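Sequence and computational prediction follow.
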Amino acid sequence: MKRSEFLKNISLATVLLADGSIIPALGADSLAKKTKLRFVVASDGHYGQAKTEFESYFDTAVKQINQQHKQEKLDLCVFNGDVIHDNPDFLPASKKALDGLAMPYYVTQGNHDRVEPQVWEETWKMALDYDVVVKDNAFLFGTTSNIKGQYLCPNVSWFKNKLEEHKDKKNVFIFVHITPVKWTDNGKDCIEFQELVKQYKNVRGIFNGHDHDQEGIKVKDGIPYLFDSHIGGSWGTDYRGFRVVELKKNNDIVTYLMNPITKINEASI
């Protein structure tokens, strides 16, 4: 089955290959191929949320991500929004917790990261919209909110410039906290962004946080949108986990969730 031009949910047990094919996970020979790039995507820690064990949630996530790194090197980790829960006073402590990661990490701003842009950038040493290149792969990170916690579409002008800049990269991975397709009650229908990204065939995945109860992969215009559950917060899946992504030598991508100790929902894209 080839990439299609219509919106399609993908079963948690399916495989998406580099050529756009979708096959059953059991039939994927890419699972055993050598990995050339490996990273983790986590989100929604909600550090500081009342009546939650947020310190413990962060401690568990950091330890388990570091364990992944120990087992097989991680090139980076992305924390895709809602690091804190509204109160900017928790920002230093949340950063201290994430500084325990043993690999480079990057963050995006979510709707509960209600921090002045200057404070955010001074804390993380990262802009609200920025890009990183790792092994001929471009990583684009975009904000989808502001200090008021509004749901916003990604900055299309910025993404257009960066997608054009990186059009010759092997792969492009995009990270935005709020889902830019109205699949869920908490998503936002960002038509202009959807029309932009489908023009670039090297966009291999768009990673979303925000929807704590979403743990699968959805496809629109041939592009997979990947969800990663949550590591904290008061609602969502009955486990608190993160997504591992492994780019193979043949340019297939194997991805699965850790819950946070056991591997689940393995697929390839």
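Received the coordinates, thanks.

rest of the way, CA atoms for contacts and neighbours
Will do.

Which helix or which strand is home to the residue positioned nearest the centre of the chain?
The centre of the chain sits closest to residue 207, judged by Cα atoms, centre = their mean, with a distance of 3.6 Å. Residue 207 belongs to strand 203-208 when assigned by DSSP states H and E.

got it, and residue 195?
Using DSSP H and E, residue 195 falls in helix 191-197.

Touching that helix from outside, list them.
If you take Cα atoms under 8 Å, 6 or more residues apart in numbering as the criterion, helix 191-197 is touched by 153, 154, 156, 160, 163, 180, 181, 203.

Which of the residues you listed fall in strands?
Among the contacts of helix 191-197, the ones falling in strands (DSSP state E) are residue 203.

From the contacts of helix 191-197, pick the one nearest residue 220.
residue 181 (8.6 Å; Cα to Cα).

list the contacts for that closest one?
Contacts of residue 181 by Cα under 8 Å, 6+ apart are 187, 188, 189, 190, 191, 194.

Relative to residue 255, how far out is it?
21 Å (Cα to Cα, to the nearest Å).

that older thread, from the chain's centre, how far out is the strand holding residue 207? Work that out for me.
7 Å (Cα atoms, centre = their mean, to the nearest Å).

Tell me the helices and strands packed up against that strand.
Here strand 203-208 touches strand 171-176, strand 223-227, going by 3 or more Cα pairs under 8 Å, 6 or more residues apart in numbering; DSSP states H and E.

just to revisit the earlier point, among the contacts of residue 181, which one has the most neighbours?
residue 187 (19 neighbours; other Cα atoms under 10 Å).

Was I right to think it contacts residue 176?
No. Look at residue 187 against residue 176 with Cα atoms under 8 Å: they stay out of range, at 11.4 Å.

Name the residues that touch the strand holding residue 207?
41, 80, 171-179, 197, 223-228, 269.

From those residues, keep the buried residues only.
41, 80, 171-179, 197, 223-228, 269 (16 or more other Cα atoms under 10 Å).

quick one on the thing from earlier: can you redo the contacts of helix 191-197 as TSV with distance to residue 238?
Output for the contacts of helix 191-197, formatted as TSV (distance: Cα to Cα, whole Å):
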residue	distance to residue 238
153	29
154	29
156	34
160	37
163	36
180	24
181	24
203	31
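
dropping in the other structure now:
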Amino acid sequence: MASRRNFIKNGITGMAAISLLPAVNTFAGEDNRYNRMFNAKPKLRFALASDGHYGQPGTDYKNFHADMVRWLNEDHAKNHFDFVIINGDLVHDQPELLPELKANCLDKLKAPYYTIPGNHDFADATLWEKIFGYKDNYVVDKGEVGLILANTADTKGKYICPDVSFIAESLDKFSSKEIVFVILHIPPVIWLKGEAFVDCPEVMRLLEKAPNVKALFHGHEHSLDSMRRSAKLPHFFDSHIGGSWGTGYKGYRVVEVSDDNKIYTYQVNASKNPVLNSTMI
């Protein structure tokens, strides 16, 4: 963790933003959600939030999560989420807190939700299935849209590549889908030397070869809230909900898919409600 914070303080991430992030940084009021790019309500709308770090010492983690639930429920009441994804680091090095987090926070979300482990969850497939009812690698079928969610850390917090066989099988299963999104807490690409990501060329070859994979979504790096690009695919980050460091605000990312399969995504500064870094994929 310290090396990641120092990396950011040294300004290297900021330098990367000049060449890797899109030249899009629009702001809008809290009610200006869909209809910004589409003429009607999107056929699919979901949110991604990550890095709550429930139980982290020295942080106000219970209020962080209460805020997250309130923000997402308010957005859902106004514009409707088909589901919410909590993309890793649900707890902070204490997997025994996962049932408490689920009962006291996540189950209060008004929209259906899915989760995937991060490097601070210290969880394997058995534990994840016991608590959430599904394993740490799974797919979600939403008609024309398929989602692939995969674990990127072991039970000690070591960064690992997504299971290649699982990714290949999932891509084959979703080969007829118009759109596939991939949800990974830790990015499988290292853009700059020293970044706390993991290099997974075999996984990326599979993903970039699949014509219907449209984007990857990540948490993990609390300081990133926009887009980076690998050879052929955009990778979107969603800032953080909790933890002791990162962007100066707490937020989440929204993804909207139109009836004609146009994809629009933007980051929400939930602390103050403007929309950030809007992008058409």
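Here it is on my side, so go on. Everything numeric in this text was worked out from a predicted model, so none of it was measured.

Report the TM-score for the pair.
Once superposed, the chains reach a TM-score of 0.88 (TM-score structural alignment, normalised by the length of the first structure), with 249 aligned residues with a Cα RMSD of 1.7 Å.

corresponding residues in the second structure for the longest helix seen in the first structure?
Across the first structure, the helix with the greatest residue count (assigned by DSSP state H) is helix 54-71. Counting by TM-score structural alignment, helix 54-71 of the first structure pairs with residues 61-78 of the second structure.

list the buried ones in the matching stretch?
In stretch 61-78 of the second structure, counting by 16+ other Cα under 10 Å, buried: 61-62, 64-65, 67-73, 75-76.

Equivalent analysis for stretch 154-174 of the second structure, please.
154, 155, 159, 160, 161, 162, 166, 167, 170, 171, 174.

which of those lies closest to residue 273 of the second structure?
Nearest to residue 273 of the second structure among those: residue 159, at 32.7 Å, using Cα to Cα.

Matching that closest one against the first structure, which residue comes up?
Mapped onto the first structure by TM-score structural alignment, residue 159 of the second structure lines up with residue 151.

Quick one: residues contacting the nearest residue to its match once chain neighbours are set aside.
Nearest non-adjacent residue to residue 151 of the first structure, counting by Cα to Cα, 6 or more residues apart in numbering: residue 145, 5.3 Å away. Going by Cα under 8 Å, 6+ apart, residue 145 of the first structure touches 109, 110, 111, 151, 152, 153.

in the helix or strand encompassing residue 119 of the first structure, what's buried?
Using DSSP H and E, residue 119 of the first structure sits within helix 117-124. Buried residues in helix 117-124 of the first structure, counted by 16+ other Cα under 10 Å: 120, 124.

follow-up on the earlier one: C-terminal to the longest helix of the first structure, what's the next element?
Counting by DSSP H and E, what follows helix 54-71 of the first structure is strand 76-80.

Number of residues surrounding the aligned residue in the second structure for residue 100 of the first structure?
Counting by TM-score structural alignment, residue 100 of the first structure lines up with residue 108 in the second structure. Applying other Cα under 10 Å, we find 14 residues neighbouring residue 108 of the second structure.

Run a quick check on residue 108 of the second structure versus residue 69, I expect a contact.
Yes. Applying Cα under 8 Å as the test, residue 108 of the second structure and residue 69 come out as touching, 6.9 Å apart.

gap between residue 193 of the first structure and residue 156 of the first structure?
Residue 193 of the first structure is 6 Å from residue 156 of the first structure, where distance means Cα to Cα.

Then residue 227 of the first structure?
The value you get for residue 227 of the first structure to residue 156 of the first structure, if Cα to Cα is used, is 21 Å.

residues in contact with residue 70 of the second structure?
Applying Cα under 8 Å, 6+ apart to residue 70 of the second structure gives no contacts.

how close does the residue located most distally from the centre of the second structure sit to residue 24 of the second structure?
Relative to the centre of the second structure, the most outlying C-alpha is that of residue 39, 26.3 Å out, by Cα atoms, centre = their mean. With distances taken as Cα to Cα, residue 39 of the second structure is found 21 Å from residue 24 of the second structure.

Now check residue 203 of the first structure against the second structure: what is it aligned to?
By TM-score structural alignment, residue 203 of the first structure lines up with residue 213.

Can you get me a residue count around its match?
Residue 213 of the second structure, neighbours per other Cα under 10 Å, totals 26.

mind checking how far it is from residue 73 of the second structure?
The gap separating residue 213 of the second structure from residue 73 of the second structure is 29 Å, by Cα to Cα.

same thing with residue 35 of the second structure?
Separation of residue 35 of the second structure from residue 73 of the second structure (Cα to Cα) stands at 20 Å.

cool, and residue 50 of the second structure?
For residue 50 of the second structure, the distance to residue 73 of the second structure (Cα to Cα) stands at 16 Å.

How about residue 112 of the second structure?
Distance from residue 112 of the second structure to residue 73 of the second structure, by Cα to Cα: 11 Å.

what do you get for residue 153 of the second structure?
Relative to residue 73 of the second structure, and taking Cα to Cα, residue 153 of the second structure is found at 29 Å.

so what corresponds to residue 124 of the first structure in the second structure?
Using TM-score structural alignment, residue 124 of the first structure pairs with residue 132 in the second structure.

Who are the contact partners of that match?
Residue 132 of the second structure touches residue 115, counting by Cα under 8 Å, 6+ apart.

closest one to residue 8 of the first structure among the helices and strands packed on strand 203-208 of the first structure?
strand 223-227 (9.6 Å).

can you pull out the helices in the second structure?
Per DSSP H, the second structure carries helices over the ranges 2-9, 12-20, 61-79, 98-104, 125-132, 164-173, 201-209.

quick one: the closest residue to residue 130 of the first structure other than its chain neighbours and residue 235 of the first structure, what's the gap?
Once flanking residues are discounted, residue 130 of the first structure sits nearest to residue 141: 5.4 Å by Cα to Cα, 6+ apart. Counting by Cα to Cα, the separation of residue 141 of the first structure from residue 235 of the first structure is 25 Å.
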